[in-house]
Structures are given as structure tokens and as C-alpha cells.
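In: fold the following for me, if possible:
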Amino acid sequence: MSSQLETLNSSIDEVAALFDVQLNDAPAPVEEREALKAAPKFGTVFSDHMARVTWKDGEGWTARRVEKYGPLQLDPAAAVLHYGQEIFEGLKAYRHADGSVWSFRPEENARRYIRSARRLALPELSVDDFIGSIAALVRTDIEWIPTGDEAALYLRPFMIATEAFLGVRPALEAEHLVIASPVGPYFSGGVHPVNIWISQDYARASRGGTGEAKCGGNYAASLLPQIQAAREGFDQVCFLDGQADPAIEELGGMNVFFVKANGDIVTPALSGSILRGVTRSSILQLIKDRDINVTEEHITLASLKAMLESGEIAEAFACGTAAVITPIGRLADHDFDVTINGGEPGKTTMDIREELTDIQNGRRPDRHGWLTRLA
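Out: Next up, the predicted model:
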């Protein structure tokens, strides 16, 4: 059964109806839209509309609307451009076999959006408005949702500080927007393991910083290490916590899990500088459902190296909204280089990935009430 979203004060229909829909006067021609949906590239093609809500100090959130997708008009002194006051989220809308459209745990994204806003001193958007803005946009651009294995409409809610001023204080004006991009399978040609470089030169975030918030600065900080890893022949970077005895935290945009040879599974414990991944928490539940022993631990780099070199770790994978679950085939840094499971996807990894994607796409029962119908 689907979630009834006890966090919503009103039904999704009621909340979505609050958004004034102003249709695009020049939408993409049907033939062009269908061609783009047939071969979508992640984050490069966008639907005809975007959802938007405006906030001003003293007035709150007003002017809920869906409008034509297009450039934003910002004053050169807008706070977001100078002080990085912005946050974002990422989730998907899935078309099921009967034509209905669903999202996966959107209330969790809404709660994380609230936490991120609080950390960045931005106004907090209610769960109602967050899910309502998504539903309003999806219903308007429902024809942009692709079909096929692991195809979906990727949704990007984001909030920016728009007040024009130069001064270090929270902005008094902001905008919440949602844009949508049709996407296909993250891996073309099937799921394949990625090679991960462990960075000891750069940290993604620090204790007391913004690591737990989903904000652009965290991702900007990961780009230079990513470039360096690519030069070494690696796909992604795994970051450490920057302490004297460094511990594993997460990749630039994904959480990480390790499957031991005895079947147990371990993942880094949330520390305040690790993103609280919605996919991560869902995987933890699915592992527990299988009666597999799973623990959240402080995993030092030294202990990880010892487990890898002794063969105690049999599989490793990363997880996030875009790729769902990504097998890790190789881990390395300046001091070691270990291939995991012969560089092939592990059985446990792929079994959990299949179960999770089946739930998201309506192919398996939703035992935990994670799915919410949008249209």
C-alpha cells in the first residue's frame, strides 16, 4: 500500500491545487519531446515547466505557481551569488505499468530540505509545499516522464537567496523552485563497478560544517579531488573525516557500504558531516528485512585497509538517488590498491539493488509504505 503521508496537513490533490499553472506558450513539439525521452541524458534535457514559490521576510511563502521553464532573473548583488546561500534535493517520479506516477519517500526529502535550510539560514519550506510543488509540476509535465527499465523523471527542488545586498547576514528574500529532467538507466550497457580513489589531501566537509546539509558548496569542494582522481584513472572519490586517525565518510555524492565475507554489512555512522541519504536509510531497512547483521560504525582508514587486504570485505557499493546502487570494484590511495570481488558486482549488492528498483517501479510490494502517488 502507498504512504498516506501523515506529515501532510492536506491531501496531495489539495496542496497541488494551490499552484497556479501558467502553461508554456511554446512547449517542445511532441516529436522532439518523444525523441528526447527515448534517449535521455542525465541532467541535460528539461521539461517545459518549473514550479516556484516565493518567500519574503514578514510575508512567508506566497505566489505558488507552475510556469514556463526558462532563465532566472537575478540582481548581480543577489545573496546566493556572493555567500552561497542555497540548498537542493534530488528525487524521481516513476511511471508504473498501469500508467500511474509515483515518487519514492518524498517526505524524507522534504524533511532533509528543512534541515538543510535551517543549517544555511534559509526559510524552511513545509512538507506540504515541498510535495505540492513536485506534484503540481509532475502533473503539468506528465508527458515528459519516460518509460522503460530504470527510466524516470528526475526532480530537482532547490532554494536560493535572492535578496540583493552585500553583507554577511541571512537574506530576507528567497525562491524555491523545482525543475525536471527525463533520465534513463544510470549505467548504459548494464550495471558495472566503479573504481574509487580515497582522498587524503582534501576533505569534503568538517565537523560542525555543512556536510549533513545538501548544499552546493559541499559538491563544489569535491570537484578538484574528482579531477585528480580521474587523472589517476578512477571514477569517483571517497572522502575522509579529516581527523588525525582518518575515518571513511562518503563519496562526493553517494553514501558507501561494505559487505563482509561472513555476510555482515557495515556502513559509516552518521557523524554530522555525512549526508543522511534517503537511499542509504532505505537500504538499511531492506538489509534488516533480510535478517542480515548491519551496523553503522566509525570506520577508520587503517581498519578498512586491513579488512580489504585480509579479504574480510567481499563486496562494496555506493548509493544515491541517481544511480540507486553502484558496485565498487576497486579502492585505492597512495599506499594501497585493492580489487574487490574480482572487479565484478557482488551478489548481495545486486540483489539489494534489484529489490529497491523493483519497489520504486512498482514491480514488488511496497511493504514499508514508501511510495507516494503523484498522478
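In: drop to CA atoms for contacts and neighbour counts, all remaining ones
Out: Noted.
In: how about the helices in this protein?
Out: 12-16, 30-38, 79-83, 106-119, 127-140, 216-231, 278-289, 301-310, 347-360 (DSSP state H).
In: for the third one, packing partners?
Out: Helices and strands in packing contact with helix 79-83 are listed as strand 152-161; criterion 3 or more Cα pairs under 8 Å, 6 or more residues apart in numbering; DSSP states H and E.
In: which residues sit against the strand it packs on?
Out: The set of residues external to strand 152-161 that reach it, using Cα atoms under 8 Å, 6 or more residues apart in numbering, is 43, 78-80, 85-95, 122, 134, 144-146, 171-184.
In: buried among those residues? Need that as a selection in PyMOL.
Out: Selection of buried members from those for PyMOL, criterion 16 or more other Cα atoms under 10 Å:
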select buried, resi 78+79+80+85+86+87+88+89+90+91+92+93+94+95+122+134+144+145+146+171+172+173+174+175+176+177+178+179+180+181+182+183+184
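In: what sits against N361?
Out: The neighbours of N361, taking Cα under 8 Å, 6+ apart as the test, are 94-96, 150.
In: that one and V324, how far apart?
Out: Remark: distance between N361 and V324 (Cα to Cα, to the nearest Å) = 12 Å.
In: if we can go back for a sec, so of the contacts of N361, which ones are in strands?
Out: 94-95 (DSSP state E).
In: could you identify the most distant pair in the contacts of N361?
Out: Taking every pair in the contacts of N361 and measuring Cα to Cα, the maximum separation is 10.8 Å, between H96 and E150.
In: which of the two has more neighbours?
Out: Set side by side, H96 and E150 give different neighbour counts by other Cα atoms under 10 Å, the larger being at E150 (19 against 16).
In: what number of residues lie near the nearest residue to that one once chain neighbours are set aside?
Out: Closest residue to E150 in three dimensions, ignoring its sequence neighbours and counting by Cα to Cα, 6 or more residues apart in numbering: P185, at 5.0 Å. By the measure other Cα under 10 Å, the count of residues near P185 is 19.
In: one step back: please identify which of the helices of the chain is closest to C319.
Out: Using Cα to Cα and comparing those, the one that lies nearest C319 is helix 278-289, at 6.4 Å.
In: any chance you could map the strands in the stretch 251-375 of the chain?
Out: In chain order, the stretch 251-375 of the chain shows strands spanning 255-260, 265-268, 294-297, 313-320, 324-332, 337-339, 371-373, with DSSP state E, counting those that start in this stretch as the criterion.
In: now render the ones you listed as TSV, adding mean neighbour count and distance to R111.
Out: Compiled in TSV, the strands of the stretch 251-375 of the chain are given as follows (neighbours: other Cα atoms under 10 Å; distance: least, Cα to Cα, whole Å):
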stretch	mean neighbour count	distance to R111
strand 255-260	22	18
strand 265-268	22	21
strand 294-297	15	21
strand 313-320	24	17
strand 324-332	23	20
strand 337-339	16	37
strand 371-373	21	15
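In: and for comparison, fold this next one:
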Amino acid sequence: MDIKIVKNSNPKVKPDQNNLGFGNYFTDHMFIMDYTKGIGWHDPRVAPYGPLELDPSAMVFHYAQETFEGLKAYKAVDGSIQLFRVRDNLKRLNISNDRVCIPQIDEKMMFEAIKTLIEVDKDWIPSAPGTSLYVRPFVIATDPYLGVRPAGTYKFMVILSPVGAYYKEGLNPTKIYVEDKYVRAVPGGIGFAKTGGNYAASLKAQVEANEKGYSQVLWLDGKERKYIEEVGTSNAFFKIEGKVYTAPLEGSILSGITRDSAIRLMKDWGYEVIEQRMTIQELKDLYEEGKLEEAFATGTAAVISPIGTLGWNGEDMVINESRIGALSQKLYDAITSIQYGKDEDKFDWVTKI
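Out: Predicted coordinates:
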């Protein structure tokens, strides 16, 4: 793929690496590629980061036909730049694209786009402990048309953001509110896809949870509102009497890449990992019996987020005295050590740039 590169003649001042937060800053450049029905994907280019000019009737604004992904680039201990499970992210983007009728994008082409953009903006990759360069590929429908149908034109784009911890708590356990009023997704819907509609549907519950003093919500199933699904933007795990339980992938939750990494590591360590449905009442009963030992969430942004409190039916379940559990810590250390090149990557998860 021949990618045209136009350098930014007015580069930004880079932010303080020790005060990045998450998603607050963006690098000097972005990648753009267009799709036209009958032609396919064309005109790949790296351009200065800046506003887009779109028609007010662009279909993405009115019918939310769009998808996105999230992954990270890391400054390894040997000074090299590496990506973690990038090909899995690109495969999942095409799964999301298929669900919302966006044309497939060649995964080698997407990888080349990401690699080229990171090489152009490599000086933006932070090196402070716990920091990384967040990579956001996304696709938007651009047809100037009011009517419900798949668009005929799209933009595939990639932007980059130097980031620190996703939650302000960092690795300190979070407070999670069990949501049994609102519904995020149902089987047969778009819950498994990374598309904005899923996240728009979650905002009201998250705002109300924040007002109650909780960081995020634990979603229950959309049909019976009793089976545990996922935590906000992350997959949820519960360690019960030495075994680890998580919700199965049945079409309403995201097939998390960090979820899969955690499962493979735990099985490699000898843990029994059980993917099966569990009701919130069953979890509460196990908690009251003293059998719930640990809870944590997994996701690209936070990696591992220990759960210290679950609020449900007006009561708080305080897990492991609201301290990070040994398994949560071990998983975080193992995954981040691979991501930063400190430990051997025996799963072939890392791609060096």
C-alpha cells in the first residue's frame, strides 16, 4: 500500500507524561483512507491531525453507522516499539464492520496504516511507568443522505493518544454498581460489536452510578435482568473457591482481547476457568457464604481493574476487604510485563514495529 505522508508543519507541545489521564491528548498526525462503492478502499494517507469536514447530512450523524477499536503501542524496556495482539483487534474490527454493514478492510492494509502512523509519531510514545500510546482505528459512514440504508462512502481513520491509567483509582479496587434497571444489549443485537450505539446506551446508567459514588456499572442480561454480563467497557471475572468464573460469549457482550489473554494465562497457571451464566443473586449468596474471593474486570484501557465493592439492592458487597487480590495482581503484572517486553512472549502476542 502506497501511503502518502504530509507532515504537520506546526507540531504540538507534548504533555507531561506523569499527568496524561486517558484520552485527553492527541498526536500530530492521523491516518485517513476513503471507501467509494464500486471502487473500494482508496487514497491512504497520513495527514496533520485536525478537524474533519463532513456534510451535515453525513449518515454517521443520523444512523450511527460506525465502528471502532482500541489497542496500545508500548515503549519496551529495550527501546523498541511493540503492539499487543494487534491482529486480533483488526480481525474484531471486521467482525463489527460486518454486523453494521460496513465493507471489510484488508487486515494487512490496516496494520500497515497503524504501523506507518506510529512510525511518524513515535516521539509521542510515553515512557513513564504505566503509560502507553493508545491507538484508535475507526470507520464512519459519510454519505450525505437521509434514509436508513448502508452508506456507499466511508472513511477509515486512525488517531493516537498518549495515555496513563484509565481509572483514576489505577490498580486500587473500584466501586461498581449493579445495573438492573437499564438495558445495554440483548442477544441478536449489536452488543458483541464495537460500535457507538452500545456505549450511548450505557451512558445514563453510568451517570446515575457515578452520582451514587460508583465508578462503573455491572450490566445484567437484557432479557431477564438477572444474569451477570460485563462491567461497563470491560469483561468481569469472579474467583470463587479457587475457580474463576466469567460470562460466556453469547452475542450480547464483547469478545474482549484482554479477557482472552487473562483466560489463557490463568489456564496456563493451572486455574480452572469456567465460562457460564451466573445470576447476581447466586453471586450475592456466594459472597454471604464467604466463597467470593476476588473480582476484577479486564480491558485494553485498564488491563486489569480490581473490583472492591459491588452495590446491589441497596447493599454493598465488599470483596477481599476492598484490597487487590493476588490473582488480579498476578494477571496485571504478567500482561503488562509482556506488553513492555520485560517477560517472554510465549503466546506470540507481541508485534514489534
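In: quick one: the strands of the stretch 251-375 of structure 1 as a markdown table, columns for distance to G277 of structure 1 too.
Out: Supplementary listing: these in a markdown table, determined by distance: least, Cα to Cα, whole Å:
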| stretch | distance to G277 of structure 1 |
| --- | --- |
| strand 255-260 | 7 |
| strand 265-268 | 12 |
| strand 294-297 | 13 |
| strand 313-320 | 7 |
| strand 324-332 | 11 |
| strand 337-339 | 26 |
| strand 371-373 | 17 |
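In: those: which one's closest to L304 of structure 1?
Out: So among these, strand 313-320 is nearest, using Cα to Cα, at 8.6 Å.
In: in structure 2, what range does the closest one match?
Out: Taken onto structure 2 by TM-score structural alignment, strand 313-320 of structure 1 occupies residues 292-299 there.
In: and for stretch 43-59 of structure 1?
Out: Using TM-score structural alignment, stretch 43-59 of structure 1 lines up with residues 23-39 of structure 2.
In: identify each buried residue in that stretch, please.
Out: If you call a residue buried by 16+ other Cα under 10 Å, then stretch 23-39 of structure 2 has these buried ones: 23, 26-36.
In: ok, now which ones touch the closest residue to W41 of structure 2 other than its chain neighbours?
Out: By the measure of Cα to Cα, 6+ apart, the closest residue to W41 of structure 2 outside its immediate chain neighbours is Y35, 4.3 Å from it. By Cα under 8 Å, 6+ apart, Y35 of structure 2 lies in contact with 41-42, 152-156.
In: try 10 Å this time
Out: 41-44, 102-103, 105, 139, 141-142, 152-156 (Cα atoms under 10 Å, 6 or more residues apart in numbering).
In: just those residues now: which is nearest E250 of structure 2?
Out: Checking these against E250 of structure 2 with Cα to Cα, the nearest one is I102 at 22.2 Å.
In: and the closest one? What does it align with in structure 1?
Out: Matched to structure 1 by TM-score structural alignment, I102 of structure 2 sits across from L122.
In: gap between that match and R112 of structure 1?
Out: Using Cα to Cα, we find L122 of structure 1 at a distance of 13 Å from R112 of structure 1.
In: what do you get for E89 of structure 1?
Out: Between E89 of structure 1 and R112 of structure 1 the distance, using Cα to Cα, works out to 8 Å.
In: now for those two: what residues contact both?
Out: The contact lists of E89 of structure 1 and R112 share 213-214, where a contact means Cα under 10 Å, 6+ apart.
In: which ones are touching the closest residue in space to L301 of structure 1 that isn't next to it in sequence?
Out: In space, and not counting its chain neighbours, L301 of structure 1 is closest to A247: 5.2 Å by Cα to Cα, 6+ apart. Listed by Cα under 10 Å, 6+ apart, the contact set of A247 of structure 1 reads 239-241, 268, 297-304.
In: can we see that at 6 Å?
Out: Applying Cα atoms under 6 Å, 6 or more residues apart in numbering to A247 of structure 1 gives the contacts 240-241, 299-301.
In: out of those, who's the most crowded?
Out: Busiest of those [other Cα under 10 Å] is L240, holding 25 neighbours.
In: surely K260 of structure 1 and A316 touch.
Out: No - under the criterion of Cα atoms under 6 Å, K260 of structure 1 lies out of contact with A316, with a separation of 8.7 Å.
In: greatest separation within the buried residues of stretch 23-39 of structure 2: which pair is it?
Out: When the buried residues of stretch 23-39 of structure 2 are compared pair by pair using Cα to Cα, the farthest-apart members prove to be G23 and T36, with a separation of 30.3 Å.
In: please state the offset of the match of stretch 43-59 of structure 1 from the chain centre?
Out: For stretch 23-39 of structure 2, the distance from its own C-alpha centre to the chain's C-alpha centre is 19 Å (Cα atoms, centre = their mean, to the nearest Å).
In: quick check, nearest of the contacts of A247 of structure 1 to I274 of structure 1?
Out: In terms of Cα to Cα, no member of the contacts of A247 of structure 1 lies closer to I274 of structure 1 than D241, at 9.1 Å.
In: and the counterpart of that closest one in structure 2, how far from T233 of structure 2?
Out: In structure 2, the position corresponding to D241 of structure 1 is occupied by D221, as judged by TM-score structural alignment. With the distance defined as Cα to Cα, D221 of structure 2 ends up 15 Å from T233 of structure 2.
In: can you find the partner of S202 of structure 2 in structure 1?
Out: Using TM-score structural alignment, the partner of S202 of structure 2 in structure 1 is S222.
In: let me fix that: N172 of structure 2
Out: Taking TM-score structural alignment, the alignment pairs N172 of structure 2 with H192 from structure 1.
In: same question for Q276 of structure 2.
Out: If you follow Q276 of structure 2 across to structure 1 using TM-score structural alignment, you land on E297.
In: surely that match touches I265?
Out: No - the criterion here is Cα under 6 Å, and E297 of structure 1 misses it with I265 at 10.4 Å.
In: circling back to that earlier point, from K56 of structure 1, how far out is the match of I102 of structure 2?
Out: The value you get for L122 of structure 1 to K56 of structure 1, if Cα to Cα is used, is 11 Å.
In: could I get the buried residues of stretch 23-39 of structure 2 as CSV with distance to A209 of structure 2?
Out: Putting the buried residues of stretch 23-39 of structure 2 into CSV (distance: Cα to Cα, whole Å) gives the following:
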residue, distance to A209 of structure 2
G23, 21
F26, 29
T27, 32
D28, 36
H29, 36
M30, 35
F31, 36
I32, 37
M33, 39
D34, 39
Y35, 40
T36, 42
